[in-house]
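Novice: Sequence and predicted structure are below.
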Amino acid sequence: MRNPVIPGTTLAIHPERFPDAAIDLPANGRQKAVLGGGCFWCVEAVYLNLEGVHTVVSGYAGGDPDKANYEAVCSGTSGHAEVVEIDYDSTVISYGELLKVFFSVAHDPTQKDRQGNDRGPQYRSSIFTANDEEKRVAEAYIQQLDNAGAFTAPIVTTLEPLDAFFPGEAYHQNFARRNPQQGYIRAVAQPKVEKLIQSFPDKLKGDA
């Protein structure tokens, strides 16, 4: 259930002032990252605008493979989080830069098992790591943000091993761009995209 009413959050006021990742993955061609920041429509809408991002697929991770479908995930009992799988060119945009956008623009990492009025473990703030190096970079960046006092509340983002990514149903893909006048998209996704454009103009695709 998508609720467009978003109460006050601890989202960063000045995302552009967030630190760059002090520890990052080496540039090594095409890579994938799996991130969960609440409604996957909104997270997808942000990352599709970044230079170096080839595709973004909305889907599910972290739960029972037999229940990797929207109805089961929405029940909050399947164990999954709504996530996006980002296929990116690490010679253009790094894993650390994706994390910087994730924490500063794409969602509020201080809300446990929710984003705004979307409530349940399926909306948890989560980073699904494919290997130890991704986990090391993510842990180090969260520590950087804590040290910098980036938020007024604790970061509750979970770091979970990526056992499998399950693409979501076709009607979820590229949802925000296909439905720009939908109420939830106008209230929640579009402000995040606008914040991205304002805060990271040098990271955008030419058509963003």
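Specialist: Happy to help now that I have it.
Novice: Going by C-alpha atoms from here, please, whenever you check contacts or count neighbours.
Specialist: Noted.
Novice: after the longest helix along the chain comes which helix or strand?
Specialist: Using DSSP state H, we find that the single longest helix of the chain is helix 132-148. In the C-terminal direction, the helix or strand that comes right after helix 132-148 (DSSP states H and E) is strand 158-161.
Novice: What is the subsequent helix or strand relative to that next one?
Specialist: strand 165-167.
Novice: hold the first one in mind and look at this next one:
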Amino acid sequence: MIKSLLGASAAVLLVLPNAAQAETIVLAGGCFWGMEGVFEHVKGVSSVVSGYAGGGAGDANYDAVSTERTGHAESVRITFDPAQVSLAQVLSIYFVVAHDPTQLNRQTPDEGPSYRSAIFPQSAAQRTFSEAFIRSLNAKPRFRGRIVTRIESGRFYPAEAFHQDFMRRNPSHPYILRWDMPKLQKLKVNYPELYRN
């Protein structure tokens, strides 16, 4: 799936060696319930935490972030084993399944900068890799529009307990059924080798 997503440039991205230990990356792409739910079903992912990134510690709470004035984005911190799922695969799932990277400051039905598409690399290597990944996607467009995903810096703050594992704890919630369950089906169809129940 990654080679078909990126085209010929995939070879350059896929030759990066896997790290010997767990790796962590922070991704933002709309409501963190769905983002968390998708990555909890990816083989090799050991932890997914919902939270906020891009703003300050004092504003890292749902009420403040909902004002759209904190600089925070709803995000997920993903810890994964690169021997089981590569960074290229994590980013491919992020762009293809977890959200629509062509929507600016929104993910249907949510609107505002806290729902923006953004990657918060946790190392210089991740930043370089993510920038190259986005360039590859834009060089041979496979989406309805240009990728608007930003590469940002900022500390990650875990969200309130109520938001953690929300999809798993509330599978029949109307929001989950309408917007997030279809993402799990898309993950299963597009990445069967990485999907886990």
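Specialist: Alright, I've got the coordinates. Values in this document were obtained by computation on a predicted structure and should not be read as measured data.
Novice: rewinding a little: against structure 2, where does the longest helix of structure 1 fall?
Specialist: The alignment of helix 132-148 of structure 1 onto structure 2 (TM-score structural alignment) covers residues 124-140.
Novice: and the matching stretch, which residues are buried?
Specialist: Within stretch 124-140 of structure 2, the residues that count as buried by 16 or more other C-alpha atoms under 10 Å are 126-127, 129-131, 133-134, 136-138.
Novice: separation between the residue mapped onto residue 172 of structure 1 from structure 2 and residue 86 of structure 2?
Specialist: Applying TM-score structural alignment, one finds that residue 172 of structure 1 aligns to residue 163 in structure 2. Separation of residue 163 of structure 2 from residue 86 of structure 2 (C-alpha to C-alpha, to the nearest Å) stands at 27 Å.
Novice: try residue 153 of structure 2
Specialist: From residue 153 of structure 2 over to residue 86 of structure 2 (counting by C-alpha to C-alpha), the distance is 22 Å.
Novice: Residue 122 of structure 2 now?
Specialist: For residue 122 of structure 2, the distance to residue 86 of structure 2 equals 15 Å [C-alpha to C-alpha].
Novice: Between those two, which is the more surrounded one?
Specialist: Taking neighbours as other C-alpha atoms under 10 Å, residue 122 of structure 2 and residue 86 compare with residue 86 leading, 19 against 16.
Novice: element containing the closest residue to that one other than its chain neighbours, please.
Specialist: Nearest in space to residue 86 of structure 2, with sequence neighbours left out and distances taken as C-alpha to C-alpha, 6 or more residues apart in numbering, is residue 18 at 6.9 Å. Using DSSP H and E, residue 18 of structure 2 sits within no helix or strand.
Novice: Next, the contact list for residue 18 of structure 2, please.
Specialist: 82-83, 86 (C-alpha atoms under 8 Å, 6 or more residues apart in numbering).
Novice: Next, count neighbours for the aligned partner of residue 70 of structure 2 in structure 1.
Specialist: Counting by TM-score structural alignment, residue 70 of structure 2 lines up with residue 78 in structure 1. For residue 78 of structure 1, the count of nearby residues is 20 (other C-alpha under 10 Å).
Novice: measure residue 78 of structure 1 to residue 129 of structure 1 for me?
Specialist: Residue 78 of structure 1 is 20 Å from residue 129 of structure 1, by C-alpha to C-alpha.
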